[in-house]
Every structure is written in C-alpha cells, then in structure tokens.
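In: Return a 3D structure for these sequence lines:
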Amino acid sequence: MSKAASTRSSPRSGAALPPAGAGRLVDSLAPLLHEWLPRQRWFAGKGRPITGFSAVAATELMPPDASGPGPGLLHLLVRVEQRSTPDPDAGPVPVAPTDDCYQLLIGVRSALPPQLAAARIGPVHEGPLAGRVVYEALHDPRLADLLLEQLRSPGALGPLRFDRAVEIPAGLTPRLLGAEQSNSSLVYGEKYILKILRRVFPGANPDLELPLALARQGSERVPSPVAWFEAVGADVGGGAGPQSLTLGVLQPFLRDSEDGWQLALRALADGREFTDEARALGQATAEVHVALADALPTVTLGPHQTANLAEAMSGRLDATAQAVPALLPYVGGLRTAFDALARSGSAPRESDGAEAGGAPVTRAQRVHGDLHLGQTLRTPDGEWSLIDFEGEPARPLTERRRPQPAVRDVAGMLRSFDYAARTHRPWNPGWAERSRSAFCDGYADATGTDPREDAALLRAYETDKAVYEVLYEARNRPDWLPVPMAAIHRLAGHRP
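Out: Below you'll find the model as predicted:
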C-alpha cells in the first residue's frame, strides 16, 4: 500500500509484546473469548465449534496500569481455530480450511463503571491481566479517542502502521455506531467515520484500495480516505507468510446524508415511487464503474473463463442447497441460469464485441462487489455516494479483488430493490420492478450500455446473489429467509 506524502514517524507510548508474551496473553483470555466471540455480529464462524486461539500479534496502545484502575488498551490479532465444514463460498470443491484472523481492541480496567457494563467481556483469572476486567474498548470514549490520536500522528508501533492523507483536527468526540454490520464503526465529531475491520486477511483490502484509486481519478462519488492503519509483517497462517493486513479506514462522515435503504423504505411507507432516485443512483453507479475502469486494469473473459464463472456459480448453488435444504426443490430451475451463461460464452453477443476469430468476450474490471441500497448515501441536494467497498465479507479476499463483470454490482442493486419491496406490507412488486427498470435506465444514460442487453449474464448474477442471500439469512437472520426465497421461487421459473 502506497503511503501518503505527509506520513512521518512519531513516538509511541505503547509497545508490541514479544511472541511469547502475546501467546500467554491470548491463552489467558481464551476462556472469555470462547463465550464472547460467537455472540458478536461480525464473527463469521457461527455454527462451527471453536477449537483454539493463537496470537498473531499483540500491541499495547495504552499499557494497563498495574497499580491503578486503568484503563489500558490492547490491540490483538488473534487466529481463531475452528472445526471445518464444507463452505458454499469456496466453490464446487471445498478447499482446505484456513483459520480466520480477527482484530480485537480490548479495554482493561480494575472494575467497569456502569456506563461500560454492556461492553463487558469478563474477569481474567490468570496470566498477565489476572484480577482485571476486560471489555470491548470501542465503547469507551477515552480509548476510542486514543485510537484517533494514533491516526493523527502517522508512524509505527510494533507491527501497526498508521498513515494519513490530510491533517486531522484534535478534540473530536467519538461515538460508536450501533447499526448491525460485519465490522465496527466509530464516528468522530460528526466529521469522520472510522471503520474497524474485524475479520482481516493478508493483502490490501478493497475498502481502502478502491477509494484511494477513485480519489486519484478525482471521483466525487466515493468519500476519499483520510487516514488508515495496517499490520505489517503479520503471519496469519495458511502458508502465505508475513504480509500486510488492512485494519481500519477513516473517511469523511456524510452526516446530513441518508442511506438508500431507509429512503426506499420511507418511499414505500408513504406510497411514493422511487424511480427518480433509482435512476440517479444508476447514473452514480455507472460513473463509479467508469472511474474504476480508468484507474485499474481491466480484462476480458473469453468462452473458457465464462464457462468457469458459470461452473463456480453452479457449485455455490449445490453447496448452499446442502446447507439450506429449503433450496433443494429449486436447484434444477436455478441451474438453468448458469447453464445459459455457459452457453452464452460460445454464442456471439453484439454488446460485448468479440475476440480474434469471433469468440465473444465479457469485459471485467474492479467493482464494488456488495452493492445494495444500504451501501449508498444521498445528500440533501440529491447527489448519491457509494460506500463500503469491502465486498461480500464471506468471500475470500482474492476473489473480492479480482476483476469481474460490472453487471455483478447491477444485479446486487436489483436484488436490493426487491428486498425493500418484500419487507413492506403489503408487498408491492410493481414498485420494485419500476425501481429496477429506472436504475438500469440511469446506468445506460451514463455509459451508453444497458445492462439488460446481456440478459444471460444479468440473470446468472442475480440468481447467484439470491443464492448467497439464502445462505446469509439462514446463518445470520433466519426470520429474513423468506425474502430471498421469494426471489428464488421467481428465478427458478416457478409460478407465483
């Protein structure tokens, strides 16, 4: 990751623990983590027994006071070992499992004040923190402020490296966002928002990589990173060796903006159409795609690559049907979408052009990867922004960073309009269809290419997204499972 020109070294008050000390610390916390981690919204290993923990790195951002009440702040990278099960996201043939690495920010006190009771992890009975209470540090304003101070003064502390692109003012009051999400976010002074990545992977995270690339292109559709921090030389296992890990990104907080999901739900509640907003959002999405294609390499997918893409989708369908039996009756109908995509790779398509010899191609580029209404913000003057470029957290980072057809993002947004309509009572399918059409119209206005022209590719990606939603809801929000299952019913060709 390239560093900002303003980065400079600065003294740090904390220290990195040596490997032996980090191991003893994590061992002493293991009984508490066994109980606490599976209850966290961002923990991806739900349903699989935890078999152990190992320390990747441990850093004292504020050393715990051995004689006083505290607080102390510990930054931990912990590898969580779990019994493996076949993973539908791994493709048609499950690969050898790798343990997940999580970023933990642990507060340490002799006793918790009442206002931090909800952040409690538990008392430590042995090891270097024996007799202390540990808790989720992001709930503590004093410790959250310390984290921002690290970003204000770029430099390194053990394996941690803090970088910034612009000056950051001091004295910004922190607050933890309580919204349900796969990471954690702090808002500072209603001016900046810091996303703390929880499940971390070796390599550049697209939630930093892509906004930085868009900033270089001068794109105003995505908030530009203000500061970020990484772990350098961390070995999370799996044979990859020491690498850098993106840990957090600070961006402007668009405090007067509203997210697209809430806007859509309000329109439904008020009995209003959403077509004007959807068309403008389609234009904004297209502008981001154009900027990404200009900023980063693009590739073409020939017949062989298209067939592989369809095969991977079909494999995810089979694996998901095994994990969610409600999907089994629809497998045959859903597979026709992927078969059609595979066949389209050997039939000429005017919209995509052709390789030498007449073989059709599909253009692929870097994309958002998890685009839906909740990943968009609209300002009071009607301008749309796209946020959260991390991609689908359940998919491997290498896949999320791979160039893909831009229609994948379009399919994600089309599914989101359907989600909104399905959550409203009574269900309004016409509202969803008109919003979907307006979004595609806006996209075509900005690019000159209508994503509906490649019907096989769009249907395949929408089907693949619905299958992903079924697995996600079954694992995390079973009450929501009927929403994607309604789309499964339609996409499989069943009559309403």
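
In: From now on I want contacts and neighbour counts done on CA atoms only, so please keep to that.
Out: Noted.

In: so which strand or helix has the one residue sitting closest to the centre of the chain?
Out: In the chain, the C-alpha nearest the mean C-alpha coordinate belongs to Glu390, at 3.8 Å (Cα atoms, centre = their mean). Using DSSP states H and E, Glu390 is not contained in any helix or strand.

In: cool, the one 4 residues further on as well?
Out: Ala394 belongs to no helix or strand when assigned by DSSP H and E.

In: so it touches Ala44, yeah?
Out: Yes: under the criterion of Cα atoms under 8 Å, Ala394 makes contact with Ala44 at 7.5 Å.

In: Give me the nearest residue to Arg199, chain neighbours excluded.
Out: Closest residue to Arg199 apart from its sequence neighbours, by Cα to Cα, 6 or more residues apart in numbering: Tyr102 at 4.5 Å.

In: Now that neighbour: which helix or strand?
Out: When elements are assigned from DSSP H and E, Tyr102 belongs to strand 100-109.

In: That strand packs against which elements?
Out: strand 72-82, strand 133-136, strand 199-200 (3 or more Cα pairs under 8 Å, 6 or more residues apart in numbering; DSSP states H and E).

In: Strand 100-109 and the longest one, what's the angle between them?
Out: When you say that, I think you mean strand 72-82. Following axes from the mean of the first three to the mean of the last three Cα atoms, to 10 degrees, one obtains 150 degrees for the angle between strand 72-82 and strand 100-109.

In: Now find how far off-centre strand 72-82 is within its chain.
Out: Average the C-alpha atoms of strand 72-82, do the same for its chain, and the two points are 20 Å apart (Cα atoms, centre = their mean, to the nearest Å).

In: Second chain to compare with the first, below:
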Amino acid sequence: MSEAASARSRLTADRAALLNGIGPLEPMLRTWLPAQRWFAGKGRAIGTLRAVSAAELLPPGSVPGLLHLLLDVDGDCYQLLLGIRPSLPPALAHTLIGQAEEGPYAGRAVYEGLGDPRLAALLLERLRSPGALGPLRFERDPQAPVPAGLTPRPLSGEQTNSSLIYGDSYILKVFRRVGPGVNPDLELPRALAAAGCGRVPAPVAWYEAQLPGSEPLTLGVLQPYLRGSDDGWQLALRRLGAGEDFTAEAHALGRATAEVHSALAAALPTVALGPEQTARLAAGMTARLAATAREVAALRPYEAGLRGAFDALAASRGAGVPAQRIHGDLHLGQTLRTLDGSWSLIDFEGEPARPLADRRRPEPAVRDIAGILRSFDYAARSHRPFAPAWADACRAAFCEGYARTTGRDPREDLVLLRAYETDKAVYEARYESRHRPDWLHVPMAAIRRLSEPQRPAHRVPPTPPAPGSVSPRSQPRQKPPRRPLA
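Out: As a prediction, the model looks like this:
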C-alpha cells in the first residue's frame, strides 16, 4: 500500500472513530460550545457529547481541511464546520477552537471553518454543484445559476445561526441547531416563490443531511441578498429618533404581511381549530403564564388579570379559528424595506427554541400580527421620552394596511387578538428576565395594561380589500405587538 493510500486508510478509520465519542476533539468542544451565541445549553454543564455524522468536505490531507460534524449534545443536534490547519495565520487566530493532541489531526489547529474565507468559498462551490458527499446532499434551483468566485464575509450579530454573505449578491444561512424535517426557512420561501409571491427572497440552493432512519435535516439555505435594504427595526428607531412619522411604512408593511399570509394560505393546507383545539390553545397559554410567574417575580401580581384573556379565549368556543402556515417569529427585525421602498419578510425559521414539528404546524395568522404590533411597542419604549402615540399610530396603520389586502381588520377579532398579545408579552417578560433584565420594563408595561379588565371594544369599520387583491382562503384572526427578541 502506498504512503498516501495508507494515510487515507488511517484517516478513514479515525473518522469512523469520531462517531464513537468525538475522540480527541471532545475536550476542546466541551469548552468551546457553551461560549457560542447560538448554543442553547448555556449555563449548564454538557453531559452527552457524540458525533452522529462526520464528513470531510475536502480530500484527506488537504490544507486547510474542512470537517463537517453533526453533534448530539444532550439530545440536541448541532451542525459544526471545523477547519483543520497545521497552524493558524494571525488573521484567523480569533477562530481557534483548540490544538489536537492525538488522532487524525494530532498537532493541528482546529478552528471555526466559517471564519476562513477559503473554506467559506468552498461551501459555495459545493452548493453550485449539486450532488452527494457522504451523508450530505447539495441541491440547487436549476433556474437560478450562481456565479463562481464570489467573495464571502460573515454576517455579524446573529445569535441562533451563522450566515455568510457572498459578493453582496447572496446570503447563506447555516443552521446550527437542526432536526429531522424540512426547515420552514426553506419550505415556506420555496412555496411562496412557486405561488408567485415576491415578498420573500426565493432559495436558490440548499444542503441537507440524510441520516439512517431519519427524515432529511435541513442544514443551510442560500438566498438572494437584498443589498442596501433597511432593517425594519433600525429604520423604525431612526424615524423615532428624528421625530418622524412611520405610519406610511407601517401601513405598507401591513399590506406586505397580508400578501404573504394570503399566498401561504393558498399554497399550503389550512385548518379550522374547533372548540377543543381552541381550549387546548388557551390551556397552553395559561400554562406558560403560570411557569413564567414562578420564574419572574414582577409578573406575579398581574397573573390573575392576565389569565382572564386566556379564559375568554377558552370560553369563546367559536365556530372555528382559521389556522395556516405562518412566519412564526415575526417582528420588525425580520422585515426589510428594499431600495424601491417595498417590504420583504425574511427568516421563516420560526422560534428556534420550539421543536421543528411545532414550527411546521398551522397556526392562527394573528400570531404574526401580534409579533409586529409588540415590536412597535418595543421601539416606542426604547425611545426617551416614551412615545406611546407613535406606537399606537403605527399599530393602527399596520392593521389598516393588512385589512386593505384581506378585507378584515385584525382588531375585529378582539378575544383572539388579546390572548395572543398577552401570551407574547408573557414570553417577552421571561426572555428579558433571563437575558436582558434592563429591558424587563418594556413587556411589564404591556402586562400591566393587559391585566386590567377589558373595556368594551370600539367597533372597527370593515375595510374593503384593495383593488386587485385576493382575500386568503381561510384568513386567520389577529392580535397585537412585539419587538426583536434576538
């Protein structure tokens, strides 16, 4: 056997050994993982750590090397792309994970591969050329060719995933915490593109893992990068800071959101939640309230008043609450105003902390509306002095814009709207208490308001759909506000 063949044989055996406990990489990964922003297990020691998949994306012995790992960390599956070099150049020093002392990478530096432009460029080349590599499958829309040689750069500020921008033309989202089944951030934009909805960038390439006895796991999605677009959250803050009106933008965003909901309802199955399902929905909200009250002391004086919103939902026993596929984590930070002044929605992954199966279930569209409305409130309360009139005007404009497309104002569904707004505010209180105590006052202001007895609702006049618009097949009901919690 030649020396090269012998080396390849040893590497193959050592990679197989990785699947039995990570081997020599385990100590460094146990230290490195809890420090990553996207790692969900912060604050507790790692127990189980084992590889469920290992694949070299370059021939053995390549410098640099690129090792793709799927790790089981205490029951959660994480995706890692590890670079391997004899030594790291100074420009990559910040990506170092550790120095391997034994095994196939003995004496070599192991580092975060997405931080290496050469390896990031390789990932794009894999996406440009569909095919299989071990358990990995690379796919591309044949109608959307991707040019070669685009310069990669990481997108900063992310918390739950990692993204790379290529040549200011495309953005690749690499999912860190993954599970069996199609990720909604691939599934829903593809469905919207097929339906002709231009409000969401259409995926041009993606990759997944096929593991024995499991549905494919979506690992990454490449989409057009909307260069020069304004992040909705930052745009709102700038307008607030300048003392400028934002209602025209809020109205347009309401119409864009309604268009996406209408397209999703037409393209994918819808259901009607009957009395039993509605009661279970209310029971889940009540349970989350009780759990949060145990954790967040400031919430406890308002628990009984807040529970009234969920009791009202359970008692409504309506003829059926329409449910459909939705964004699932919509707030101003998930919206972009493009250079032509139109709005796009992005990041259809849903709340990453929820199981993937839950994120793929139909839900009332009011949940998305509640996210945007709470986001206006967050923006207003981040401003000094607090600008309640600004938030109220934006909330009204958004609902009116939504109604211009669907013919139904979200504020007409008061019981459902109030329940979802309350549930969102409770979620926010728990999040802020855990991660940003200085922000706890924002959801607490909403909680105090929502805990008060409900006054009779002011009747919102029906708004006819805009000319040429299409009402959704089973348009769900809707509810109030929130801001980017990410």
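
In: returning to what we had before: so the strand holding Tyr102 of structure 1 corresponds to what in structure 2?
Out: Aligned by TM-score structural alignment, strand 100-109 of structure 1 falls on residues 76-85 of structure 2.

In: Over to stretch 45-55 of structure 1?
Out: Counting by TM-score structural alignment, stretch 45-55 of structure 1 lines up with residues 41-51 of structure 2.

In: Okay, buried residues for the strand holding Tyr102 of structure 1 please.
Out: Buried residues in strand 100-109 of structure 1, counted by 16 or more other Cα atoms under 10 Å: 100-109.

In: got it, and stretch 176-188 of structure 1?
Out: 176, 182-188.

In: Likewise for stretch 216-235 of structure 1?
Out: 219-232, 234-235.

In: which residues touch it?
Out: 56-57, 151, 159-166, 208, 211-212, 214-215, 241-252, 284, 287-288, 291, 294-295, 384-387 (Cα atoms under 8 Å, 6 or more residues apart in numbering).

In: Buried ones only from these, please, as a ChimeraX command.
Out: Here is the ChimeraX command that selects only those of the contacts of stretch 216-235 of structure 1 that count as buried (16+ other Cα under 10 Å):
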select :56,57,151,159,160,161,162,163,164,165,208,211,212,214,215,244,245,246,247,248,249,250,251,252,284,287,288,291,295,384,385,386,387
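
In: how about Ala132 of structure 2, what's its partner in structure 1?
Out: In structure 1, the residue paired with Ala132 of structure 2 is Ala156, using TM-score structural alignment.

In: And for Glu421 of structure 2?
Out: Aligned partner of Glu421 of structure 2 by TM-score structural alignment: Glu462.

In: Can you list the buried residues in stretch 410-425 of structure 1?
Out: 410-422.

In: what do you get for stretch 279-287 of structure 2?
Out: 279, 281-283, 285-286.

In: ok, of the residues you listed, which one's closest to Arg359 of structure 2?
Out: Comparing those against Arg359 of structure 2 with Cα to Cα places Leu281 closest, at 14.6 Å.

In: can you pull the contacts of that closest one?
Out: Going by Cα under 8 Å, 6+ apart, Leu281 of structure 2 touches Ala314.

In: same question, Arg108 of structure 2
Out: Residues in contact with Arg108 of structure 2, defined by Cα under 8 Å, 6+ apart, are 84-87, 99-101.

In: Glu392 of structure 1 now?
Out: Residues near Glu392 of structure 1 by Cα under 8 Å, 6+ apart: 369-370, 400.

In: Let's have the residues you listed in a markdown table, adding neighbour count, distance to Asp276 of structure 1 and secondary structure.
Out: Formatted as a markdown table, the contacts of Glu392 of structure 1 follow (neighbours: other Cα atoms under 10 Å; distance: Cα to Cα, whole Å; DSSP: H, G, I helix; E, B strand; the rest coil):
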| residue | neighbour count | distance to Asp276 of structure 1 | secondary structure |
| --- | --- | --- | --- |
| Gly369 | 25 | 24 | coil |
| Asp370 | 22 | 22 | coil |
| Arg400 | 22 | 31 | helix |
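
In: quick check, nearest of those residues to Leu76 of structure 1?
Out: Arg400 (24.7 Å).

In: My read is that Gly179 of structure 2 contacts Ser214, right?
Out: No: using Cα under 8 Å, Gly179 of structure 2 makes no contact with Ser214, being 9.4 Å away.

In: Superposed on structure 2, what's the mean shift for the following helix or strand past the strand holding Tyr102 of structure 1?
Out: In the C-terminal direction, the helix or strand that comes right after strand 100-109 of structure 1 (DSSP H and E) is strand 120-123. After superposition onto structure 2, strand 120-123 of structure 1 sits on average 1.5 Å from its aligned residues (mean Cα distance after the TM-score superposition for structure 1).

In: Pull the distance from the longest strand seen in structure 1 to the chain's centre.
Out: Looking across structure 1 with DSSP state E, the single longest strand is strand 50-62. Distance of strand 50-62 of structure 1 from the chain centroid (Cα atoms, centre = their mean) equals 22 Å.

In: With structure 2 overlaid, how far apart is it on average?
Out: Once the two models are superposed, strand 50-62 of structure 1 sits on average 0.9 Å from its counterpart in structure 2 (mean Cα distance after the TM-score superposition for structure 1).
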